[in-house]
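Participant: Task: produce atomic coordinates for the following.
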Amino acid sequence: MNNNYTLLDNVTHKDIRVINQYRAEFGDNVTSVPVFATELADVMKHYPVLFYPDKDTNSFTMTALLGLARNENLFLNETLPDTYENLRSHHGWATDYVPAVIARGPFAIGLHGDGEEVMVHIDTSSPRLSEQHGTPLFLPKGGNSDYLNRIASVLHVIHQGMQVTQSMISAWQSLDLMEPLNIDIELTDGSPLKVSGYYAVSQEKVAALSADDLHTLHQKGFLQGLFLALSSLGNIQTLVDLKNIRLQHEQSSHA
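Facilitator: You can find the predicted model right below:
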């Protein structure tokens, strides 16, 4: 899908509404998504935080794992049976925090004035846009709607997080704190599942850090994120549980 981003303004786009829901047809059925240091405290409550290696830069992309198979997002409500109402919401997402890259919808940050001015852009080719349905971007007299103000906050999380996240990962890399992660799972029907290709923060390597290294990470503001990423690994079990819920529903519907 080609994007067609243009500067958002309250004259050209005064009638535009956004279908503020998460659906596979909108491209939300993804296995993982990049996340940022600025949202890590929220992300770690629901998702495993893993690291995808970038061989070109010899670095990593910090990601939230959303599924256990290709093109699978276990947090999309349309993948959950109706009987699990406690996991469903009217926006189509099964938790109360949606990673910023997905929550931003058809919007992105654009830099103007020699890169000094940050402005909101909209993808006019997005299937989320409508003039009949959804949430208005602007008030009748031209001011921003509450929805658009929330989007601006989400974009701020991304914009502020991009640079600090890479610095944080580089600091962890310099201390060799990441290790390959291979997950072998057996689902309730006995079928095996393997997740590989990602790295994770190593609990053993973090435990072996010297006092000086811990102090340096703390001074740079990168120590808390380390423990948040470690704590998030318990959410792998959440993914397994959601996968089994889906599996049980599929089996009962075919019975």
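
Participant: Every contact and neighbour count from this point should use C-alpha atoms.
Facilitator: OK.

Participant: who's in contact with the nearest residue to Ser59 once chain neighbours are set aside?
Facilitator: Closest residue to Ser59 apart from its sequence neighbours, by CA to CA, 6 or more residues apart in numbering: Pro53 at 6.0 Å. Neighbour list for Pro53: 59-61, 198-199 [criterion: CA atoms under 8 Å, 6 or more residues apart in numbering].

Participant: Second chain to compare with the first, below:
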Amino acid sequence: MANHAMLDPDAHRDLRVQFARGARYGDAVMSAIAVPDEFRRVQNDYAILFRLDLATDRFDAHAMFGFEPGENLYLDGDRWDAGALPLAIDVQPFLIGTTRDGGARQVHIDLDHPRIANDGARLFDADGRPTPFLEAGIEKLQALDAGYQAAPEFFAALRRHDLLEPLTLEVTLADGSTNRLVGYHVVDEAKLRALDAASLGELHREGHLMPIFMALASLTNLSGLVSRKNRRNGDG
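Facilitator: Model prediction:
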């Protein structure tokens, strides 16, 4: 269970956060939310797939790390083998909360997160001022929150132009086993190519065309994910 609290320099003066990587710090995950604003930064390392939450009818983008829950093929002991980290991973254990009336947005921290550690980086100095580590974390958290708030407009545009298609990926690995990714969507490249100039211009003016191209480009990393799985299995 998460234990969220608003970050407070008095209550959390001596709190420390571990910034090393590893499964023991919560990094053993199959995917993480990625926002369109960061597609260009993460597309070189990860396949970006879209998933629909049927309860909310909201699409989210996911940077994929593996084929099954708890599998992170980019994680090698205490090393994360990629050039960039999705913001949703990089900001942990911080998160955005709101006041009880849903008003001002605040920086919260999950006090039960495994990154809370005695040997980690301090969040506040002896005078209660935020450390550079905390200031950097808050900046990333704000970028993630802004991107998350803007993401529905991106997916609304994809739906408006009928640019989403379901993806079912079935991969036969070197050892003969089969891995599947089911329930995800990708941009329909054929329909994107068929859009008229007015529609493409609209997507460009709204700032959606670049993340669309970045999401498409990221799909080349699916073959790399398969290679990582084969190496993890000792067959590559």
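
Participant: still on that earlier bit, how much space between the residue nearest to Ser59 of the first structure and Asn10 of the first structure?
Facilitator: 41 Å (CA to CA, to the nearest Å).

Participant: residue contacts, the residue sitting furthest away from the middle of the second structure?
Facilitator: Here the second structure reaches farthest from its C-alpha mean at Asp127, the gap being 33.9 Å by CA atoms, centre = their mean. By CA under 8 Å, 6+ apart, the contact set of Asp127 of the second structure is empty.

Participant: Need the counterpart of it in the first structure.
Facilitator: Matched to the first structure by TM-score structural alignment, Asp127 of the second structure sits across from Lys141.

Participant: My guess is Asn4 of the first structure contacts His121. True?
Facilitator: No. In this structure Asn4 of the first structure lies outside contact range of His121 using CA atoms under 8 Å: 9.5 Å.

Participant: ok, the two, which is more surrounded?
Facilitator: Neighbour count, other CA atoms under 10 Å: between Asn4 of the first structure and His121, His121 has more, with 18 against 12.

Participant: Confirm that the more buried one sits in a strand.
Facilitator: Yes. Checked against DSSP: H, G, I helix; E, B strand; the rest coil, His121 of the first structure lies within a strand.

Participant: Need the counterpart of it in the second structure.
Facilitator: Using TM-score structural alignment, His121 of the first structure pairs with His108 in the second structure.

Participant: try Asp176 of the first structure
Facilitator: When the second structure is aligned by TM-score structural alignment, Asp176 of the first structure is paired with Asp162.

Participant: before we move on, the earlier item: mind checking the SS state of the residue nearest to Ser59 of the first structure?
Facilitator: Going by three-state DSSP: Pro53 of the first structure is strand.

Participant: any idea how far it is from Phe60 of the first structure?
Facilitator: Taking CA to CA, one finds Pro53 of the first structure at 4 Å from Phe60 of the first structure.

Participant: Equivalent analysis for Phe26 of the first structure, please.
Facilitator: 27 Å.

Participant: what about those two, which has more around it?
Facilitator: Shown here are Phe26 of the first structure and Phe60; by other CA under 10 Å, Phe60 has more neighbours (19 against 14).
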